[in-house]
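S.K.: Could you work out the structure for the sequence below:
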Amino acid sequence: MISAILIAAMVQSAALTGQRQAFVTCLREAVASAKTEKVAGDAFDAYVRGKCAPVEQSFTASMVAFDLKNKVPRKQAASDAKLQIDDYVAGAVDRYKASTGAQ
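M.R.: As a prediction, this is how the structure comes out:
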């Protein structure tokens, strides 16, 4: 019984890790393509959110599902997922601005 629960938790965690890695990869690719396209620093947030929207949605859904399985209320799970996404995007924006000299 306990081993079945542990296996289920590991599978869920692995799925979430895969979604996270896909989102981080998308952010990195968006930074590279934005540099090529010479996207303004102030426009990068919207640019990256547009480029990574499908991956972001999938990652968000995975985070919410993981929290719900762990008895976190839906509203809190959605809020936590949004905060994590916003943190990842803010980090990408900061890195983009720093690498391009944009303010």
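S.K.: from here on, contacts and neighbour counts on C-alpha atoms
M.R.: Fine.
S.K.: Can you tell me, leaving aside adjacent residues, what's nearest to Arg74?
M.R.: Leu68 (6.4 Å; CA to CA, 6 or more residues apart in numbering).
S.K.: how near is that neighbour to Ala92?
M.R.: Separation of Leu68 from Ala92 (CA to CA, to the nearest Å): 28 Å.
S.K.: And those two? Which one has more around it.
M.R.: Set Leu68 next to Ala92 and count neighbours by other CA atoms under 10 Å: Ala92 wins out with 20 against 16.
S.K.: dump the residue contacts of that one.
M.R.: Going by CA atoms under 8 Å, 6 or more residues apart in numbering, Ala92 touches 27-28, 31.
S.K.: and of those, the nearest to Arg74?
M.R.: Leu27 (26.2 Å; CA to CA).
S.K.: quick one: buried residues of the helix or strand harbouring Leu6?
M.R.: Using DSSP states H and E, Leu6 maps to helix 2-37. For helix 2-37, a neighbour-count test (16 or more other CA atoms under 10 Å) marks 12, 15-16, 19-20, 22-24, 26-28, 30-31, 34-35 as buried.
S.K.: Would you do the same for the sequence below? I want to compare the two.
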Amino acid sequence: MARAATTLDPFNAVAEPKRRQVLEALATGEMAVSDIVGRLGWPQPMVSKHLGVLKEVGLVTSRREGRQRLYSVNGEQLKTIHDWARMFEKFWSHQLLRIKEQAERRAKDLSV
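M.R.: Here you go, the predicted model:
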């Protein structure tokens, strides 16, 4: 079965690690392409390509300011991914609780 195009689905778009890095850079606030290039150290065409995909699926928005185009994260679209991932939080919480209990037992055993 053929994979869905990354330009149709936010989940497929963020499956690409480089696009997640672009989103992480934008999490600090609105940025121009040149600022993202500087932060990530990638060639400008690569950054623009990934921004294009993220924009097409609605994960980033852009606006013009003079000759620059400024990009920012579209939190509303990311919420869909967050809500889906939240279903699995019980597994993370369970693991953290287990690790905490083991550490407390070991600390108790060492103090005896």
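S.K.: Got a TM-score for the pair?
M.R.: Remark: TM-score between the superposed chains equals 0.29 [TM-score structural alignment, normalised by the length of structure 1]; 48 aligned residues with a CA RMSD of 4.4 Å.
S.K.: rewinding a little: out of the contacts of Ala92 of structure 1, who's nearest Ala61 of structure 1?
M.R.: Closest approach to Ala61 of structure 1 among these (CA to CA): Leu27, at 17.5 Å.
S.K.: Return the residues in contact with the spatially most central residue of structure 2.
M.R.: Geometric centre of structure 2, nearest residue: Arg20, 4.2 Å, by CA atoms, centre = their mean. Contacts for Arg20 of structure 2 (CA under 8 Å, 6+ apart) come out as Val14.
S.K.: Report the secondary structure element holding it.
M.R.: helix 17-26.
S.K.: Any buried residues in that helix, and which?
M.R.: So helix 17-26 of structure 2, judged by 16+ other CA under 10 Å, has buried residues 19, 22-23, 25-26.
S.K.: Tabulate those residues (CSV), appending distance to Glu76 of structure 2.
M.R.: Shown next, in CSV, are those (distance: CA to CA, whole Å):
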residue, distance to Glu76 of structure 2
Arg19, 17
Val22, 17
Leu23, 14
Ala25, 17
Leu26, 15
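S.K.: quick revisit: helix or strand next in line after the helix holding Arg20 of structure 2, which one?
M.R.: Heading C-terminal from helix 17-26 of structure 2 (DSSP H and E), you reach strand 31-32.
S.K.: And that following strand, what does it pack against?
M.R.: Packing partners of strand 31-32 of structure 2 (3 or more CA pairs under 8 Å, 6 or more residues apart in numbering; DSSP states H and E): strand 68-73.
S.K.: looking just at contacts, which helices and strands does the strand it packs on meet?
M.R.: helix 17-26, strand 31-32, helix 33-40, strand 60-65.
S.K.: Make JSON lines from the ones you listed and add distance to Ser93 of structure 2 to it.
M.R.: Below are those laid out as JSON lines (distance: least, CA to CA, whole Å):
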{"stretch": "helix 17-26", "distance to Ser93 of structure 2": "24"}
{"stretch": "strand 31-32", "distance to Ser93 of structure 2": "34"}
{"stretch": "helix 33-40", "distance to Ser93 of structure 2": "32"}
{"stretch": "strand 60-65", "distance to Ser93 of structure 2": "30"}
